[in-house]
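K.L.:
Provided below for reference: sequence and predicted model.
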Amino acid sequence: MQAKYPKSVRFTEEGFPDFAPYALKTVGISFSGDRKRDVVAANAAAGFKHTPIGYTWHHHQNGRTMQLVPTDLHRAISHTGGHATQKAVESGE
């Protein structure tokens, strides 16, 4: 992974990953609480019919930004993202 992604993935002081250096696209949407609905909205905002092969939409922790990042990188970085953060807020945790 280090050879493929030499900039590595840094984490914020709050423990969230910063995928910005590897984001193919970054779009703003209103998180719905439903991953599939958010992906559809992100693809529409980016002008895509479907998510490009080899990429995954990452829910940014700010609750309104989606980042299109390489799937292998997203899977390799253990993290809590914006989707989990929103779910916790909605459930009162």
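P.N.:
Structure received.
K.L.:
Please make it C-alpha for all contacts and neighbour counts, starting now.
P.N.:
Will do.
K.L.:
OK, contacts around Met66?
P.N.:
Taking CA atoms under 8 Å, 6 or more residues apart in numbering as the criterion, Met66 is in contact with 26-29, 42, 57-60.
K.L.:
Wasn't it part of a strand?
P.N.:
Yes: per DSSP: H, G, I helix; E, B strand; the rest coil, Met66 lies within a strand segment.
K.L.:
got another, please set it beside the one above:
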Amino acid sequence: MPVTNARKKGKPLNSPDIDKWKKKGGRVEVLDNGTWRYTDWEGNVVDYVNGYPVFKEPHLRQSVNIGKQKGNHTTDYTNAIRKSELDPPKIDGTTWHHHEDGMTMQEVNSDIHDRFTHRGGVSKTKKVALGRKK
């Protein structure tokens, strides 16, 4: 379903600007189930479910449960590397993404992670730590 001005109100926080995205040759649609689907100019697709990006293969290398995220990049990245079962535990050209579940770190292609902007688990973890909702 195309995105109209009325539907833009439900746009996921910090997701790419719709008009700029389309000018670059990308597509944005809202599926019947409320999922926002962004397709970039190279054909890469990332869905936003409940406001958060869902990174999948081929852009996702691994998901690592680190227990409770601290919301601190250095600490959480170090824990993800330590708990990774892959060798090497992280490769060049990827970044660690804080999943919104507060426990999972995902190794994602850096270009895709940066291109498909989003609200991530760090903001949610910090809000929970401060006693705020969502």
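P.N.:
That came through, no problem. Values in this document were obtained by computation on a predicted structure and should not be read as measured data.
K.L.:
Tell me which of the contacts of Met66 of structure 1 fall in strands.
P.N.:
26-28, 57-59 (DSSP state E).
K.L.:
From these, pick the one nearest Lys87 of structure 1.
P.N.:
Comparing those against Lys87 of structure 1 with CA to CA places His59 closest, at 11.8 Å.
K.L.:
After alignment, which residue of structure 2 pairs with Ile41 of structure 1?
P.N.:
No Ile there; residue 41 of structure 1 is Ala. Matched by TM-score structural alignment, Ala41 of structure 1 corresponds to Asn79 in structure 2.
K.L.:
just to revisit the earlier point, ok, and the contacts of Met66 of structure 1 in structure 2?
P.N.:
Retained in structure 2 by both residues aligned by TM-score structural alignment, their matches' CA atoms under 8 Å are the following of these: 26-29, 42, 57-60.
K.L.:
Only whichever of the residues you listed are buried, select them in PyMOL.
P.N.:
Remark: buried members of the kept ones among the contacts of Met66 of structure 1, expressed as a PyMOL selection using 16 or more other CA atoms under 10 Å:
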select buried, resi 26+27+29+42+57+58+59+60
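K.L.:
could the kept ones among the contacts of Met66 of structure 1 go into TSV alongside distance to Phe11 of structure 1?
P.N.:
As requested, the kept ones among the contacts of Met66 of structure 1 are exported to TSV (distance: CA to CA, whole Å):
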residue	distance to Phe11 of structure 1
Thr26	18
Val27	20
Gly28	21
Ile29	23
Ala42	23
Trp57	18
His58	14
His59	15
His60	12
